[in-house]
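Participant: give the three-dimensional model of this entry:
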Amino acid sequence: MPEIAEVARAVHYIRKSLVGKTLAVVKAQDDANVFGKVGTSAAEFQKALTGKKVEGAGQQGKYFWMIMSSPPHPVFHFGMTGWFHIRGQDSYYYRSKNEDEEEVWPPRFSKFSLQTAGEPKVEAAFTDSRRFSRIRLVNCIAEAIRDTSPLKENGPDPVLDKDILTAEWLEQKLNKKQVPIKALLLDQANISGIGNWVGSVTLTFTSIRLFDYELSKMPLLFHSCDEILYNARLHPEQYSNTFTSEEIKRLHTSMMYICQTAVDLLADSSKFPDNWMFKHRWGKGKKDGPAALPNGEKITFLTVGGRTSCVVPSVQKKTGAVAGDMKKRSTSSDSGDVKDVPVNKQSLRKRKAAVATKSEETDEDITERKKVKARSRKPIQVKEEILDDDAGDISIKAGKLTKEKTSKSTESKATEDIAAIRPTRRSSRQTKPVVPL
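Facilitator: This is a model prediction of the structure:
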């Protein structure tokens, strides 16, 4: 999933190519997921942008938007495989199989395309092969975009909100929760923009088949969360409220450094520092790939809840309680074979079915799921009232046993009739009443 740095790259190219230009042609393809799930349609999007001038662009974490000459303004989320293309420009960083390959336009899996008025014309398109991206319209002034949903439900941006996301703020946030530190950092409600893209997808750049879609060009993405924790020398599964003030300061410094550097470099991984774990982690899954950093420190992978964490145990030591039920895949120092450490199998089996669906969730889906709370249904209870008074004729009315005044001579007959028509435990059918001889 594109994270803070990749989104910053997209915003950079929007500002460079579209800001100050009027959108003469807007073509959108209706998509029940991309548009429909956030209450927008392709027709509404097309109408809202056609003839408008792009006056700016902004970002908060994984969300970004274009500021139009008048509301509404489009707000975007890339989901798993979304991207914003500018025709004729390398708007995202990738390694192409054929550098001389002619660009296909509009690109495959386009959700909308734009063309500016005047000369030179600029063409742009938004693509998404897996349809987890979201495109919505927000009807507010430009200055209030961050104060509307879904942005207002997200935490501060490590690059844009340094005045909010201080070391003191982070310490308070960590101490209020008892969750693995990585889970806290990945929750966009806490901090915006930090992510955990599945590494196996980004290993091959020439030709990838992903869920029946062939992606000949993939952006090179990095795990900002793993990089932050490695740089801070913290274990990803240690509970958030077990870190010392000194460790939290290291985490804050690492977060600011990693996010700012990646954004400044516009997610161009070829320019990332050589001492970043990103440069060496891709040995996972490769037959002859490295299983260690250049200095010899071993790299291991922890799989927790369907998410993979890259860890250097000699650097990221556990200094407090850690989450249980972990499946650890580590490299043996003798043979280099991958071994599985026994865990609570029953717990893992129960979570297996949920993991497949959970791994497909985007931040959008998680935010919506948190908003919806299941309501418990109260069981319907049928009360039976049997009165033990000496006198009274018992009759059945609307599922309730009641009594009426009558003579003692008829009491035994009424009691027999009720016993005969009352349902048994094994069957809801009524038996024939006993008729006295």
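Participant: rest of the way, CA atoms for contacts and neighbours
Facilitator: Will do.
Participant: what lies in contact with the biggest helix by length in the chain?
Facilitator: In the chain, taking DSSP state H as the definition, the longest helix is helix 245-264. The contact list for helix 245-264 (Cα atoms under 8 Å, 6 or more residues apart in numbering) reads 4-6, 8-9, 158-159, 166-167, 170-171, 224, 227-229, 231-232, 234, 268, 272.
Participant: buried stuff in that helix?
Facilitator: For helix 245-264, the neighbour count (16 or more other Cα atoms under 10 Å) marks 247-263 as buried.
Participant: where's Asp226 relative to Glu368, distance?
Facilitator: 26 Å (Cα to Cα, to the nearest Å).
Participant: typo on my end, it should be Leu137
Facilitator: 17 Å.
Participant: those two: who's more crowded?
Facilitator: Leu137 (21 against 10; other Cα atoms under 10 Å).
Participant: on that earlier part again, tell me which helix or strand comes right after the longest helix of the chain.
Facilitator: Downstream of helix 245-264, the next assigned helix or strand under DSSP states H and E is strand 300-304.
Participant: which other helices and strands contact that next one?
Facilitator: Packed against strand 300-304 by the contact rule (3 or more Cα pairs under 8 Å, 6 or more residues apart in numbering; DSSP states H and E) you find strand 307-311, strand 327-331.
Participant: out of those strands, which one sits most buried?
Facilitator: Comparing the helices and strands packed on strand 300-304 by mean neighbour count (mean count of other Cα atoms under 10 Å), strand 307-311 comes out on top with a mean of 20.
Participant: angle of that strand against strand 327-331?
Facilitator: Interaxial angle of strand 307-311 relative to strand 327-331 (axes from the mean of the first three to the mean of the last three Cα atoms, to 10 degrees): 40 degrees.
Participant: this one next, for a side-by-side:
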Amino acid sequence: MPEISEITRVVHYINRYLAGKVIKNVVANEDAIVFKDTTSSAFVKAMLGKKVVEAKQQGKYFWIEMDSPPHPVMHFGMTGWITFSKAPEAHYRADMAEEDDDKEEIEWPPRFMKFVFEMEDEGNNAAFTDARRLGRVRLIDVPAEQIRKVSPLKENGPDPVVDGLDEDWFKGVLNQRKKPVKALLLDQGFISGVGNWVGDEILYHARIHPEQYSNTLSKAQQKQLYESTMYVCKTACELLGDSSKFPEDWLFKYRWGKGKKGNALPNGEKIDFVKVGGRTSAYVKTRQKATGGTAVKEEARGSDEDSGEVKKSAKKRKAIKTEEDETSVKKGKRGIKPKTEDEEVKTPAKRGRKKAAKVEESQSEEEEENREEEEEEESEVEVKISRKGKSRVKEEKAVVDGSTGTPAGRRSSRLKK
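Facilitator: Take a look at the predicted model:
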């Protein structure tokens, strides 16, 4: 999802193409989820004929200061973006340099459009799009200088680039909070703008394990974490979130597209993945070793992994045999000939192993697809989507567990690992 550097990119292009110009027409699609505490018709009325002064940001939020209130304050959620008719390179995943003359044509109006600004200069349009409808568009009716003093911005922490971070304050928060450091970095009330990949990049450069509790960091680690936070955020924002220009030694370059053999750095060091605060975190075990208390002990997933798998396999075979024995006895009572011991164990166990492999593969693909998902889902609809997703996974596990006779809790534990 768009994080601090991608928002910087959008603000840059709004100021480049819209600032100083009048909005001659506004088109908006009715969407009671995306338009928060307002309506599409009210939004059109408020924006029509207004002059854009400039765009600003605080972390993952940004707003357009108009020549008079109200001002639109926006958040992209997971898939939101602003598309510019004159700047196809503005998309944060574009691999096109700004100086390129050969610009790709943009479909207009773009798909999943929520509103379009048509500016006074012909052909200069900007559209807010959001496929998953997790973004938010608000109207804040206060003077421009008061926008950060009202909700939703007043609840957010400082922006590392716009506001800077006081080092002593930063270290003080680390000491006061007993929370996995990755989860703390994602807390927008602590720092604005740090999302999943930025948090992983910070911890990679600081050489800190994502699960280590923040209050167990040494003074040297606290200082390194502060410096890495400032370095990653400033560098990414200076490059306007263009990943093709990120330094070659960044984890970002190698964490995506997890294959069967996993991901690795150019020198062969493996990139591992672990869930922290409900988010999939990428880290390099050989560099990011826990030196204090962690939410989940590394040893439980690391050196004892092989022996643990052997023990689990033996327990599963035993569970399968026990259930099949009971089934055979019941069938015998009804006059059905029980299967031999070899048949009872061999066939279900083999089938169970195949289904387990399929579930693990499916789980891996699902984690990959959801790696960039937003940690903050603001509306009830978002919560329902999340719950439905969890329910589907549970149902799939239940089907597999039922066909093999494996206790569901034990299978679920293995999949998470």
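Participant: what TM-score do we get after superposing?
Facilitator: Scored against TM-score structural alignment, normalised by the length of structure 2, the superposed chains reach a TM-score of 0.70; 320 aligned residues with a Cα RMSD of 3.4 Å.
Participant: follow-up on the earlier one: adding distance to Thr81 of structure 1, write the helices and strands packed on strand 300-304 of structure 1 out as TSV.
Facilitator: Listed next are those as TSV, based on distance: least, Cα to Cα, whole Å:
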stretch	distance to Thr81 of structure 1
strand 307-311	17
strand 327-331	27
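Participant: for Pro72 of structure 1, find the nearest of these.
Facilitator: Among those, strand 307-311 comes nearest to Pro72 of structure 1, with 36.6 Å by Cα to Cα.
Participant: which residues of structure 2 does the closest one align to?
Facilitator: Mapping strand 307-311 of structure 1 onto structure 2 (TM-score structural alignment) gives residues 279-283.
Participant: what do you get for stretch 68-77 of structure 1?
Facilitator: So stretch 68-77 of structure 1 sits over residues 66-75 in structure 2, by TM-score structural alignment.
Participant: could you work out the end-to-end span of that stretch for me?
Facilitator: 17 Å.
Participant: end to end, how far does stretch 260-278 of structure 1 reach?
Facilitator: End to end - Cα to Cα - stretch 260-278 of structure 1 spans 16 Å.
Participant: next, the buried residues of that stretch.
Facilitator: Buried residues in stretch 260-278 of structure 1, counting neighbours by 16+ other Cα under 10 Å, are found at 260-263, 265-269, 272, 277-278.
Participant: so it matches what in structure 2?
Facilitator: With TM-score structural alignment as the criterion, stretch 260-278 of structure 1 aligns to 234-252.
Participant: so how far is the matching stretch off the chain centroid?
Facilitator: Between the mean C-alpha location of stretch 234-252 of structure 2 and the chain-wide mean there is a distance of 18 Å, by Cα atoms, centre = their mean, to the nearest Å.
Participant: now do stretch 2-20 of structure 1
Facilitator: On Cα atoms, centre = their mean, the centre of stretch 2-20 of structure 1 falls 21 Å from the chain's centre.
Participant: coming back round to it: between which two of the buried residues of stretch 260-278 of structure 1 is the distance greatest?
Facilitator: It's Leu266 and Met277 that sit farthest apart of the buried residues of stretch 260-278 of structure 1, by Cα to Cα, at 18.0 Å.
Participant: neighbours around Lys261 of structure 2, how many?
Facilitator: Lys261 of structure 2: 7 neighbours (other Cα under 10 Å).
Participant: cool, Ser40 of structure 2 as well?
Facilitator: 21.
Participant: map it across to structure 1 for me.
Facilitator: In structure 1, Ser40 of structure 2 lands on Ala42 (TM-score structural alignment).
Participant: separation between that match and Thr362 of structure 1?
Facilitator: Taking Cα to Cα, one finds Ala42 of structure 1 at 21 Å from Thr362 of structure 1.
Participant: so what's Pro109 of structure 2 up against?
Facilitator: Contacts of Pro109 of structure 2 (Cα under 8 Å, 6+ apart): 116, 127.
Participant: the stretch 251-400 of structure 2: helices as residue ranges?
Facilitator: Remark: helices assigned in the stretch 251-400 of structure 2 by DSSP state H, counting those that start in this stretch are 305-333, 341-369, 380-404.
Participant: now structure 1
Facilitator: Using DSSP H, helices in structure 1 cover 4-17, 42-49, 167-175, 181-186, 224-232, 245-264, 345-358, 363-371, 411-421.
Participant: highest mean neighbour count out of the ones you listed?
Facilitator: With neighbours defined as mean count of other Cα under 10 Å, those peak in mean count at helix 224-232, which reaches a mean of 23.
Participant: mean deviation (superposed) between that helix and structure 2, please.
Facilitator: Superposing on structure 2 and averaging over aligned pairs (mean Cα distance after the TM-score superposition for structure 1), helix 224-232 of structure 1 comes out at 0.3 Å.
Participant: which helices and strands does that helix pack with?
Facilitator: helix 181-186, helix 245-264, strand 307-311.
Participant: please tabulate the ones you listed in TSV, including the columns distance to Ile141 of structure 1.
Facilitator: Below are these laid out as TSV (distance: least, Cα to Cα, whole Å):
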stretch	distance to Ile141 of structure 1
helix 181-186	30
helix 245-264	27
strand 307-311	38
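Participant: mind checking which of these is nearest Asp340 of structure 1?
Facilitator: Short answer: strand 307-311, nearest of these by Cα to Cα, at 14.3 Å.
Participant: give me the distance from the closest one to the chain's centre.
Facilitator: Remark: strand 307-311 of structure 1 is offset 16 Å from the chain centroid, using Cα atoms, centre = their mean.
Participant: that one vs structure 2, average offset?
Facilitator: Using mean Cα distance after the TM-score superposition for structure 1, strand 307-311 of structure 1 ends up 0.9 Å from its aligned counterpart in structure 2, as a mean over the superposed pairs.
Participant: give me the distance between the residue nearest to Phe76 of structure 1 when sequence neighbours are not counted and Val54 of structure 1.
Facilitator: Using Cα to Cα, 6 or more residues apart in numbering and skipping the chain neighbours, the partner closest in space to Phe76 of structure 1 is Ile135 (4.8 Å). According to Cα to Cα, Ile135 of structure 1 and Val54 of structure 1 sit 17 Å apart.
Participant: neighbour count winner among these two?
Facilitator: Counted by other Cα under 10 Å, Ile135 of structure 1 and Val54 do not tie: Ile135 has more neighbours, with 25 against 22.
Participant: what sits against the alignment partner in structure 2 of the more buried one?
Facilitator: For Ile135 of structure 1, the aligned residue in structure 2 is Val137 (criterion: TM-score structural alignment). Counting by Cα under 8 Å, 6+ apart, Val137 of structure 2 makes contact with 34-36, 72-75.
Participant: thanks again, I'm all set now.
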